[in-house]
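> show me how the following folds:
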Amino acid sequence: MMRIIIIIFAAFSNLFSQETDLKIHNGRKEMIQTEYKFAEEVRNSSVRDGFLKFIADDGILFRPGPVNGKVFLENSKVQPGLLLWYPAESFISSSCDLGVNTGPWEFKRTADEEASAFGQFLTVWEKQSDGTWKFLIDAGIGHSKPKIVIKGIENSVVIDKSESFDDFDDILEIENNFHSTSANENYKSIVNDETTFLRNDRLPIINEMKDEFLTQLTGTEKWEILGGKSSKANDIAYTYGKGVHSESIKEEVFFYVHVWKKEKDKWMLLFDLQN
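The predicted structure follows:
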């Protein structure tokens, strides 16, 4: 009898594992496909109309500070020009309800003209109750024309499921206490090999460029969280807010988006965007 129970349990466990793998597989593709559809809609209609179709009711845009994007767009007029982009890197929660895409963008006045502006976008997506994906926040930076063309992708990287019970409050504590010492030292405790810094007038800061970037970072930064959310699996989260960089008697105000990824028992920065 016990042997039969074990066999039945193993069968159900295997079935559950297969269903979970299928859910993750579908989730990886759905979010990426939505990004491509979003870009196609904007290309075929307009920035205003395309964004309105894919933004969540509480979605955030920066103009220059954070505003309710849907309200802003509804009160805006259609502007000429082509905004083009595609995802080059993507991460999705193991619960497949929250994820982030990033990649290059460019702007053209007309389809026949050369692009006149370039940059990198960062978009956080959430799966809705009806199964569709809507973006919660969309931000970006501008930089010079890249010398290398980055390839688009078809699948997201699935975040490893975390066994840690740390929750969103831990991120709030990290951000609220960030100003206690130098920005350089504080960043070192929450940055790893995967972290990408996004700053205006600079290509994405990755790999060995991060060490140089942090070495040159002086003064302190204070972050004020204005909003954010964690995935159901509590393995990926985002925050956005207002920051102040202080150095001697000089202060500079900026707005930020942070995407956090759970690494074992600690939250680490996946993306850090300031503009």
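
> going forward, measure contacts between C-alpha atoms and count neighbours the same way
OK.

> give me the distance from stretch 243-263 to the chain's centre.
In terms of C-alpha atoms, centre = their mean, to the nearest Å, the centre of stretch 243-263 is set 16 Å apart from its chain centre.

> actually stretch 65-73, not the one I typed
Computed by C-alpha atoms, centre = their mean, the separation of stretch 65-73 from the middle of its chain amounts to 18 Å.

> buried ones in it?
66, 68-70, 73 (16 or more other C-alpha atoms under 10 Å).

> which ones among the residues you listed lie within helices?
69-70, 73 (DSSP state H).

> out of those, which comes closest to E251?
Using C-alpha to C-alpha, G69 comes nearest to E251 of these, at 28.0 Å.

> OK, contacts around that closest one?
Applying C-alpha atoms under 8 Å, 6 or more residues apart in numbering, we find G69 in contact with 55, 58-61.

> for the residue nearest to R43 when sequence neighbours are not counted, which residues are in contact?
Distances taken as C-alpha to C-alpha, 6 or more residues apart in numbering place L82 nearest to R43, at 6.2 Å, with adjacent residues excluded. Shown in contact with L82 (C-alpha under 8 Å, 6+ apart): 42-43, 46-47, 107-111.

> how near is L82 to G50?
11 Å (C-alpha to C-alpha, to the nearest Å).

> want to put them side by side, so please do this one too:
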Amino acid sequence: MRASPLLVFIVGIAAGALGYATVDRLQAPPPADLEMVKATDIAFSGVSETAGVKEAFTRYAMENVVFLPSGGHPITGRDALAASFNDFPAGAKLTWVPAGGGISHANDLAYTWGHFINTFAEGDPHYGKYLTIWRRQADGSWRVEADTGNASPAPAAP
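Just a heads-up that it's a prediction; the model follows:
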């Protein structure tokens, strides 16, 4: 029994479509998008350094942000997160540098991770590591969807 030409054609189209979809999903996201997320993370840190951590999270966090503080209860919502920084010590500065990250194949979610330093007007600085989850907005910008961090030892001397 021979297959009809129409059946061969339909099977060929279906196989090609499945192959295209599989190849498309396996392609790595464009590196420029991850670099944009890292640049946004660096700008976020810059606002924290110059205008304060409360202002930085107010500008960069989504309205429904989730913050998971080390040793504390989750904080949900931009307003609640901003209020949590009301007791941040005067003169303290929180800055960070991304060390790595990744981005979804759909280019709508990303994460950055890195190291932070919290310096105070008096006393020793505190060091730590962080993980931030980013969501792309309709205008193409990136906002913080979730954030967490915890303490680390001081960096080794060079």
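
> superposed, what's their TM-score?
Overlay of the two chains. TM-score (TM-score structural alignment, normalised by the length of structure 2): 0.72; 129 aligned residues with a C-alpha RMSD of 2.5 Å.

> which of the contacts of L82 of structure 1 are conserved in structure 2?
Among the contacts of L82 of structure 1, the contacts conserved in structure 2 (both residues aligned by TM-score structural alignment, their matches' C-alpha atoms under 8 Å) are 42-43, 46-47, 107-109.

> list buried residues within the residues you listed.
For those, a burial check counting by 16+ other C-alpha under 10 Å picks out 42-43, 46-47, 107-108.

> any chance of the kept ones among the contacts of L82 of structure 1 in JSON lines with distance to A139 of structure 1 and secondary structure as columns?
JSON lines is the format used below for those (distance: C-alpha to C-alpha, whole Å; DSSP: H, G, I helix; E, B strand; the rest coil):
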{"residue": "V42", "distance to A139 of structure 1": "16", "secondary structure": "helix"}
{"residue": "R43", "distance to A139 of structure 1": "18", "secondary structure": "helix"}
{"residue": "S46", "distance to A139 of structure 1": "18", "secondary structure": "coil"}
{"residue": "V47", "distance to A139 of structure 1": "14", "secondary structure": "helix"}
{"residue": "F107", "distance to A139 of structure 1": "15", "secondary structure": "strand"}
{"residue": "K108", "distance to A139 of structure 1": "19", "secondary structure": "strand"}
{"residue": "R109", "distance to A139 of structure 1": "21", "secondary structure": "coil"}
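
> residue ranges of the helices in the stretch 51-200 of structure 1, please?
For the stretch 51-200 of structure 1, applying DSSP state H, counting those that start in this stretch gives helices covering 69-74, 168-176, 183-188.

> Y256 of structure 1: which of these is closest?
helix 168-176 (11.5 Å).

> buried ones in that closest one?
Buried, per 16+ other C-alpha under 10 Å, within helix 168-176 of structure 1: 168, 171-172, 175.

> that older thread, give me the aligned partner of the residue nearest to R43 of structure 1 over in structure 2.
Counting by TM-score structural alignment, L82 of structure 1 corresponds to K93 in structure 2.

> what about its match, distance to S48 of structure 2?
In terms of C-alpha to C-alpha, K93 of structure 2 sits 7 Å off from S48 of structure 2.

> how about CSV for the helices of the stretch 51-200 of structure 1, with distance to F271 of structure 1 added?
As requested, the helices of the stretch 51-200 of structure 1 are exported to CSV (distance: least, C-alpha to C-alpha, whole Å):
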stretch, distance to F271 of structure 1
helix 69-74, 21
helix 168-176, 14
helix 183-188, 12
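
> tell me which of those sits nearest to P146 of structure 1.
The minimum distance between P146 of structure 1 and the helices of the stretch 51-200 of structure 1 falls on helix 183-188, with 26.7 Å, by C-alpha to C-alpha.

> could you give the residue range in structure 2 aligned to the closest one?
Going by TM-score structural alignment, helix 183-188 of structure 1 sits over no part of structure 2.

> for stretch 211-227 of structure 1, same thing?
Under TM-score structural alignment, there's no match for stretch 211-227 of structure 1.

> which residues does the residue positioned nearest the centre of structure 1 contact?
Centre of structure 1 computed as the mean C-alpha position; nearest residue by C-alpha atoms, centre = their mean is V100, 3.9 Å away. The contact partners of V100 of structure 1, taken as C-alpha under 8 Å, 6+ apart, are 90-92, 122-125, 259.

> what does R135 of structure 2 align to in structure 1?
Match for R135 of structure 2 (TM-score structural alignment): E126.

> would you convert the contacts of L82 of structure 1 into CSV that also reports distance to F255 of structure 1?
Output for those, formatted as CSV (distance: C-alpha to C-alpha, whole Å):
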residue, distance to F255 of structure 1
V42, 25
R43, 28
S46, 26
V47, 22
F107, 22
K108, 26
R109, 27
T110, 30
A111, 32
